[in-house]
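Asker: Show me the folded form of this:
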Amino acid sequence: MKIRVFESEHDAGLYAAALAERIVQDTEHPVLGLATGRTVLPFYEALVRLEHCGLDLSRCITINLDEYIGLEADHPQSYHRFMHEHLFHHVHIPESQIHIPNGTALNLDVECARYDEVLNRHPIDFQLLGIGVNGHVGFNEPNDLLQSKTHVVNLTPETITHNAKFFPDMDQVPKSAITMGVQAILQAKQIVLMAFGEEKADIVARAIHGEVRTDIPASILQLHRDVTIVLDEASARKLPGRKYL
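Answerer: I've put the predicted structure just below:
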């Protein structure tokens, strides 16, 4: 596991995008596992700039981690909308090569199975991750048992409360989601986890240096052979050996 700490989120995003660029350049049909949320915006901003500077993303296949259940693709807070606003509208990845779970599917079990088939056909070369304040990756929430396959998850009260700031009122906050399972995440050839801000400092330290445990889902990344943790100084402040004023 490699840990890189940057002075700014901008610099961290440039570094993470440079790691993705290497995969894109060295792979015939690169598969990028993508995440959503404020944390990964510097990555997308840098990746868009790289394409405008000559990086060819048209061969990329993208597979997103998750989507809220019950939100239409054009809902302002859907992950479909997020991805198109911050990446797909600005780069030349064909729509047929973009994969995001359908949170409004009539049969969610069938949708989960369909998504696992997508993952089976397109093993992930580069997996981008954020980390929730409770340690979730994707929407794999803390639990006694982490599910390996794509599945429907009931979001924890902590996650729902954290997401409430993005919705007009609590009643509109989704209570469930479809998420990629931990198996697909761990099978990615390379994983990059990004975390910024002091609110993430405790969970980052526990995920990286604590025991591997299902109530801190991100701790399973300790089992992967090629993980890079990309932080700012605030999120790194509780890591052993780092001294801060």
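Asker: from here on, contacts and neighbour counts on C-alpha atoms
Answerer: Noted.
Asker: Residue 180: what's it in contact with?
Answerer: In this structure, residue 180 makes contact with 65, 66, 138, 139, 140, 149, 150, 151, judged by C-alpha atoms under 8 Å, 6 or more residues apart in numbering.
Asker: How many residues are close by the first one?
Answerer: The local packing count at residue 65 equals 27, with neighbours defined by other C-alpha atoms under 10 Å.
Asker: And it, how far from residue 51?
Answerer: 22 Å (C-alpha to C-alpha, to the nearest Å).
Asker: Assumed residue 229 was part of a helix.
Answerer: No. In this structure, residue 229 is strand, not part of a helix, as judged by DSSP: H, G, I helix; E, B strand; the rest coil.
Asker: next up, for comparison:
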Amino acid sequence: MEIIVAPTPESAASVAAQAVLAGLPAGKDPVLGLATGSSPLGLYAELAAAVADGRADFSAAKGFALDEYVGLPATHPESYRQVLVREVCEVIGLPVDGLNVPDGTGATLAELEAGAAAYDAAIAAAGGIDVQILGIGANGHVGFNEPASSLSSRTRVKRLAARTRRDNARFFASESEVPTHCITQGLGTVMDARRLVLIATGEAKANAVGAAVEGPLSASCPASILQWHANAIVVLDEAAAASLQNREYYDDAARGLPLNAV
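Answerer: Okay, here's the model as predicted:
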């Protein structure tokens, strides 16, 4: 795992985008794992800049969302399908028909579970994810893998933690409108990606980042699973890095780091 600390959120976005681009395969259309939330927005803007100047082309790419709410129709403005259409497809040029999102519209648990299994199968049929973009929740979740999630879990139905629902209430008229359940890629599904790029910015993420990077590998901090991946890159701004104890080493290790070789 490589930890790179950039001075500002904007420079962190630039470094994270470089890490994504360096992980894209040569000679084939890329398959991206897509995170929502505020942390990756700058990264997506940097990818759009790479498209504009000819360094990248996502016009034939496939994208797989990390998660989706249960109970929201696909047309709801806060469904993750619609969020990714706005924040990724329309920004980097990934075709909407290449965007895959877990199906949270099943009427029964059996239907939701069948849709979750089909989602893992669709990722496999696409050849697997080349680069999975990740954020981190204040409680250490990645995707919607809340604390106590199995470290080998697959795409499945999960109940959202109360803190996660409070954090996401800003996107809805009230907290009561935030769905209570989701379909999320499991940690085992995330770990199947060939490269992981996690971006975190802001003081509110510092404790979760410290637990994920320097704490024990534990279901109590789902993001700590990145310690077990052979090609994981964590990009932080100064505020998100504030609780790291081994910062001097990370800075030394990152000097001159060739991102296409990590």
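Asker: can you pull out the helices in the first structure?
Answerer: If DSSP state H is used as the criterion, the helices of the first structure fall at 9-26, 41-52, 79-83, 108-121, 157-163, 182-187, 201-209.
Asker: okay if I get the ones you listed as TSV plus distance to residue 242 of the first structure and mean neighbour count?
Answerer: Listed next are the helices of the first structure as TSV, based on distance: least, C-alpha to C-alpha, whole Å; neighbours: other C-alpha atoms under 10 Å:
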stretch	distance to residue 242 of the first structure	mean neighbour count
helix 9-26	18	19
helix 41-52	24	19
helix 79-83	34	21
helix 108-121	38	16
helix 157-163	28	13
helix 182-187	28	19
helix 201-209	11	20
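Asker: Strands of the stretch 101-250 of the second structure, residue ranges please.
Answerer: Taking DSSP state E, counting those that start in this stretch to define them, one finds strands in the stretch 101-250 of the second structure at 131-134, 156-159, 181-184, 195-200, 232-237.
Asker: for the ones you listed, which one sits closest to residue 215 of the second structure?
Answerer: strand 232-237 (14.5 Å; C-alpha to C-alpha).
Asker: can you tell me the mean distance of that closest one from the first structure after alignment?
Answerer: On superposition with the first structure, the average gap between strand 232-237 of the second structure and its aligned counterparts reaches 0.6 Å (mean C-alpha distance after the TM-score superposition for the first structure).
Asker: Where in the first structure does that strand fall?
Answerer: On the first structure, the counterpart of strand 232-237 of the second structure by TM-score structural alignment is residues 227-232.
Asker: Any idea which of the helices of the first structure gets closest to residue 176 of the first structure?
Answerer: Nearest of those to residue 176 of the first structure, taken as C-alpha to C-alpha: helix 157-163 at 9.1 Å.
Asker: what sits up against the closest one?
Answerer: Helix 157-163 of the first structure is contacted from outside by 132, 134, 170, 173, 174, 175, using C-alpha under 8 Å, 6+ apart.
Asker: what lines up against the last one once you look at the second structure?
Answerer: Residue 175 of the first structure maps onto residue 180 in the second structure, with residues paired by TM-score structural alignment.
Asker: Please verify my assumption that its match contacts residue 144.
Answerer: No. Here residue 180 of the second structure lies out of contact with residue 144, judged by C-alpha atoms under 8 Å, at a distance of 11.3 Å.
Asker: neighbour count winner among the two?
Answerer: Neighbours around residue 180 of the second structure and residue 144, counted as other C-alpha under 10 Å, are more numerous at residue 144. The numbers are 29 against 16.
Asker: Hmm, that one is touching residue 182, no?
Answerer: Yes. If you go by C-alpha under 8 Å, residue 144 of the second structure and residue 182 touch, sitting 7.3 Å apart.
Asker: tell me, what's touching these two both at once?
Answerer: With contacts taken as C-alpha under 8 Å, 6+ apart, the residues that reach both residue 144 of the second structure and residue 182 are 67, 158, 160.
Asker: Please tell me how far the first one sits from residue 87 of the second structure.
Answerer: Summarising the geometry, the distance separating residue 67 of the second structure from residue 87 of the second structure, computed by C-alpha to C-alpha, is 15 Å.
Asker: Look at these two and report which has more neighbours.
Answerer: When residue 67 of the second structure and residue 87 are compared on other C-alpha under 10 Å, the one with more neighbours turns out to be residue 67, at 28 against 18.
Asker: on that earlier part again, so for residue 78 of the second structure, which of the strands of the stretch 101-250 of the second structure sits nearest?
Answerer: Evaluated with C-alpha to C-alpha, the strands of the stretch 101-250 of the second structure place strand 181-184 nearest to residue 78 of the second structure, the distance being 12.9 Å.
Asker: compared with the first structure, how much does the closest one deviate?
Answerer: Once the two structures are superposed, the average separation between strand 181-184 of the second structure and the matching residues of the first structure is 0.4 Å (mean C-alpha distance after the TM-score superposition for the first structure).
Asker: how near is residue 209 of the second structure to residue 203 of the second structure?
Answerer: Separation of residue 209 of the second structure from residue 203 of the second structure (C-alpha to C-alpha): 10 Å.
Asker: which residues do those two both contact?
Answerer: Between them, residue 209 of the second structure and residue 203 have residue 240 as joint contacts when contacts are counted by C-alpha under 8 Å, 6+ apart.
Asker: Just put the shared contacts of residue 144 and residue 182 of the second structure in CSV and tack on distance to residue 239 of the second structure.
Answerer: Converted to CSV, those look like this (distance: C-alpha to C-alpha, whole Å):
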residue, distance to residue 239 of the second structure
67, 27
158, 30
160, 26
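Asker: Now residue 133 of the second structure. Nearest residue, chain neighbours left out?
Answerer: Of all residues beyond its chain neighbours, the one nearest residue 133 of the second structure is residue 197 (5.0 Å), with distances taken as C-alpha to C-alpha, 6 or more residues apart in numbering.
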